[in-house]
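Participant: Build me a structure from this.
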Amino acid sequence: MYDLHIIGDQIVRELGQLIQEQIIVTNQQGMIKASTEPERVGSFHEGSLLAMRKKQILHMKQSEVEKLQGVRPGMVFPIIIQNEPIGVIGVTGDPKHISQYGMLVKRLAEMLISDFIHQRDHVQKEQFLAQLLQGMSEKEVRRGAKELKMEAAQLYRIVIVEDVLREWMHEHVKKELFTAIHQGQYAILLPADQELTFLYDWQQKVGIGGSYLLEQIKTSYEEAKTALLYCSKERPVVQEKELTMELIVADITRERAMKFVSRVCGSLVKDSILFEHMYLRIMTDWTLNELASYLHIHRNTLNYRLMKIEEKLGYKLTDVKGRANLYMSCLLIEKFQLYDFVQMHK
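Facilitator: Sure thing, here's the model as predicted:
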């Protein structure tokens, strides 16, 4: 059921700019909810019930005025949304004159109401998603999903996109439900079986959680937040299921992370150029030629700098334990954004 109490006044204002006649809007019970004549609001209009019952535009002639409660000469137009009459627009005056623009009045009203319903439903779904991310009971989830006509038994996942504006979201996210979680950060609810290739085309940092039922979607949200921590320029889209060693550092504090990085990397943290070279060598699968090209230096220059890195570290970059520690250090740098600490531009 649709309550025309809110949208009714807007319909009256919009139509009042197009025609000079008096206008009313009634709800499904035939009660006038809005009117160009405020004193009629709250009164009963029996002709509107007749128009809704027949789903037809009706002329209110003198004979109807005499036998129907609250009726004046004019026309009544049932408002049909999804094949359901949700109310009536009444226009007072000579039916012969009103009929010239009657369908325009009806279609404009239905367009305004459809747009209002769409916006209202989107707001309600966005609020529901925000509540889901905070955690809801199974009973609350199923009730909310039923009200919003969402499939509670279906699997979904959460995707978080960072550093975007709401206008960008409306432009790129046409059908999917999303809600703001922080400034410039939005969570998107996707069906688990939806292809994710379009996310890689956005060229934005995107963290992707696993697939869960709606009552468990908070878990997907937490996973997406974890994945987002490891997004970078070289790897903008990260799925939580791709994380391995990253999960080990999930609960480490910032202070302990800085201590670990300092202990593993030693004096290398004070040399931004060498540290960046080490970071890229550890965190990418590029060949030496590809790395040299990315850094815009000669291959021989890169080899020399890698040798200097190994001298500062005291071991080869191919050393298994050393490489594992360096990889862990790089993960901590990404998680806690320690680029200033290691004098590295990111």
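
Participant: rest of the way, CA atoms for contacts and neighbours
Facilitator: OK.

Participant: which parts of stretch 90-99 are buried?
Facilitator: The neighbour-count check on stretch 90-99 (16 or more other CA atoms under 10 Å) flags G90, V91, T92, G93, P95, I98, S99 as buried.

Participant: Mind putting those into a markdown table with secondary structure and distance to K270?
Facilitator: Below are the buried residues of stretch 90-99 laid out as a markdown table (DSSP: H, G, I helix; E, B strand; the rest coil; distance: CA to CA, whole Å):
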| residue | secondary structure | distance to K270 |
| --- | --- | --- |
| G90 | strand | 78 |
| V91 | strand | 79 |
| T92 | strand | 82 |
| G93 | coil | 85 |
| P95 | helix | 86 |
| I98 | helix | 82 |
| S99 | coil | 82 |
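
Participant: Tell me the one of these nearest I252?
Facilitator: G90 (66.9 Å; CA to CA).

Participant: OK, contacts around the closest one?
Facilitator: Contact analysis of G90 by CA atoms under 8 Å, 6 or more residues apart in numbering lists I23, I24, V25, S48, G74, M75, V76, F77.

Participant: likewise G74?
Facilitator: H59, M60, K61, G90, V91, T92, G93, D94, P95, I98.

Participant: now the biggest helix by length in the chain, how far from the chain's geometric center?
Facilitator: Longest helix of the chain, by residue count under DSSP state H: helix 102-134. Mean-position distance between helix 102-134 and its chain equals 16 Å (CA atoms, centre = their mean, to the nearest Å).

Participant: Following that helix in sequence, what is the next regular element?
Facilitator: helix 138-147 (DSSP states H and E).

Participant: separation between G90 and R53?
Facilitator: Distance, G90 to R53, using CA to CA, to the nearest Å: 15 Å.

Participant: Would you double-check that K316 falls in a helix?
Facilitator: No: membership of K316 in a helix is not supported by DSSP: H, G, I helix; E, B strand; the rest coil, which gives coil.

Participant: That one: how many residues sit nearby?
Facilitator: The number of residues packed near K316 is 14, by other CA atoms under 10 Å.

Participant: Just give the closest residue to it, not the sequence neighbours.
Facilitator: Excluding its sequence neighbours, the residue lying closest to K316 (CA to CA, 6 or more residues apart in numbering) is E310, at 5.3 Å.

Participant: Also this sequence, please, to line up against the first:
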Amino acid sequence: MELTDQLGQEIIRRLSRYIDVAINLMDATGKIVASTDTARIKQIHGGAQRVIETLEAQQITKEISNQYSNTKPGVNLPIFHRGELAGVVGLTGDPDQVFQAAGMTQGSVEITLEQLYIQKQSFYQERQWNHWFHQLISNRETEDLEKEARYSLRADLKKAWQVLVFQTPSPYDFAEKLRRQAEELNLSPLFILPFQENSVVMPLPFHENLPPIKTDGPAAIGEPGYSAKGIYTSFQQARETLAIAGKAREIIHSGSLKMERLLSNITKDTFTEITEPYANRLNRLETPYLKTLDAFFNNDLKMSRTADELHVHRNTLHYRLDQVHKKVGLDARNFKDAIILQAILINH
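Facilitator: This next block holds a predicted model:
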């Protein structure tokens, strides 16, 4: 990574808060790209050119400063990034007095370049994964995408994956939080991507015992699936589960809602034809009856468990279910009627 005008000015802006002498940053040709003395920007710095030739620090005293063009007394040090010369940093002043500060400045610039490089690489990789993932969910063609993941993104997909989908009002902020969590929990996600306007997607290698993951909203996890095709399927399962699960602030496993997912995928025409007469009546029911149906289905049609959860007598529960039967035309205690009622409630 080389020192550019924009990058150099940002580094100068940060360093000048802590160093009270003039600072110059030169690129790998010796041109001043940033300086606390803006009049010197774009000048060729003779002392920097000497550093570039020798790859060694240069202390320039007042007596020899006129030997180098556009150079003042001070210290000039080479800046390296990943073994390559990236530029030169110079501090103006008595060499003996500014040498230590120059060394610290050199180290700060090299650390900053490495951090920016890592950020740039991470951003580039995120864009690659974003493109890859959208290709996956758009056309489902996995063979070429598996090759791209292996050769371009250096990722081995030949394993079982589970995809987590999180709903959040701030996907970019939550994605950053999730990356920190993943690192702390040693989760090794394939990627963590903001998706659409309110979601974050995270495929994980399958874990029998997934550690608890903090979420700031509804979340779901699909079932394990192998390679790219498995990622696609697990993602779709998690999305369907989120659409069904409502607003629970916990991670819902798609395997726990198989029946609900099945019913939610009935074709619209068939669903409307069968349920419309009952749905209109069901929508007119008072809230206690709807809550009773939810509790009854959540307790697997068990009368005693439902009555206990609702804190009502079994006779009261029977009365409410009788009223639902009378007003809607479906008896929740009858298996086939219960399926139709459940489908209406799921797709409501």
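
Participant: re earlier: check the secondary structure at the residue nearest to K316 of structure 1 for me.
Facilitator: Using three-state DSSP, the three-state assignment for E310 of structure 1 comes out as helix.

Participant: Is it correct that it is in contact with T318?
Facilitator: No: applying CA atoms under 8 Å, one finds E310 of structure 1 not in contact with T318, separated by 9.7 Å.

Participant: Looking at those two now, which is surrounded by more residues?
Facilitator: E310 (15 against 11).

Participant: between the buried residues of stretch 90-99 of structure 1, which is nearest C330 of structure 1?
Facilitator: G90 (69.3 Å).

Participant: Which position in structure 2 pairs with that closest one?
Facilitator: In structure 2, the residue paired with G90 of structure 1 according to TM-score structural alignment is G90.

Participant: Distance check, its match against I64 of structure 2.
Facilitator: Distance of G90 of structure 2 to I64 of structure 2, given as CA to CA: 16 Å.

Participant: same question, H253 of structure 2
Facilitator: H253 of structure 2 sits 74 Å away from I64 of structure 2, taking CA to CA as the criterion.

Participant: of those two, who's got more company?
Facilitator: Neighbour totals were compared for H253 of structure 2 and I64, and H253 leads with 19 against 12 (other CA under 10 Å).

Participant: ok, and the closest non-adjacent residue to that one?
Facilitator: I221 (5.0 Å).

Participant: Give the burial count for the aligned residue in structure 1 for that neighbour, as a bare number.
Facilitator: The alignment partner of I221 of structure 2 in structure 1, by TM-score structural alignment, is I208. Under the neighbour criterion other CA under 10 Å, I208 of structure 1 is assigned a count of 29.

Participant: and what of L341 of structure 2?
Facilitator: Other residues lying near L341 of structure 2 total 21 when counted by other CA under 10 Å.

Participant: which residue lines up with it in structure 1?
Facilitator: L341 of structure 2 maps onto L326 in structure 1, by TM-score structural alignment.

Participant: leaving aside the residues next to it on the chain, what's closest to that match?
Facilitator: Nearest in space to L326 of structure 1, with sequence neighbours left out and distances taken as CA to CA, 6+ apart, is V264 at 6.8 Å.

Participant: check contacts around G47 of structure 1.
Facilitator: Counting by CA under 8 Å, 6+ apart, G47 of structure 1 has contacts G30, M60, E64, L68, Q69, G70, V71, V76.

Participant: Now, the residues you listed that are in strands?
Facilitator: Residues of these located in strands (DSSP state E): M60, V76.

Participant: how about D322 of structure 2, what's its partner in structure 1?
Facilitator: Taking TM-score structural alignment, D322 of structure 2 has M307 as its aligned residue in structure 1.

Participant: Its match and N289 of structure 1, how far apart?
Facilitator: Computed with CA to CA, the distance linking M307 of structure 1 and N289 of structure 1 is 16 Å.

Participant: try G266 of structure 1
Facilitator: The gap separating G266 of structure 1 from N289 of structure 1 is 27 Å, by CA to CA.

Participant: do the same with A130 of structure 1
Facilitator: Counting by CA to CA, the gap from A130 of structure 1 to N289 of structure 1 is 47 Å.

Participant: Most distant residue from the centre of structure 2?
Facilitator: Going by CA atoms, centre = their mean, the residue of structure 2 most distant from its centre is E63, 56.8 Å out.

Participant: Tell me the secondary structure at C231 of structure 1.
Facilitator: coil.

Participant: isn't it right up against V237?
Facilitator: Yes: with contact defined as CA under 8 Å, C231 of structure 1 and V237 form a contacting pair (6.0 Å).

Participant: the more surrounded of these two?
Facilitator: Per other CA under 10 Å, whichever of C231 of structure 1 and V237 has more neighbours is V237, with 24 against 20.

Participant: mind listing what the more buried one touches?
Facilitator: Each residue near V237 of structure 1 by CA under 8 Å, 6+ apart is listed here: L199, Y200, Q204, K205, V206, G207, I208, L228, C231.

Participant: Mind doing that once more with 7 Å?
Facilitator: Y200, K205, V206, G207, C231 (CA atoms under 7 Å, 6 or more residues apart in numbering).
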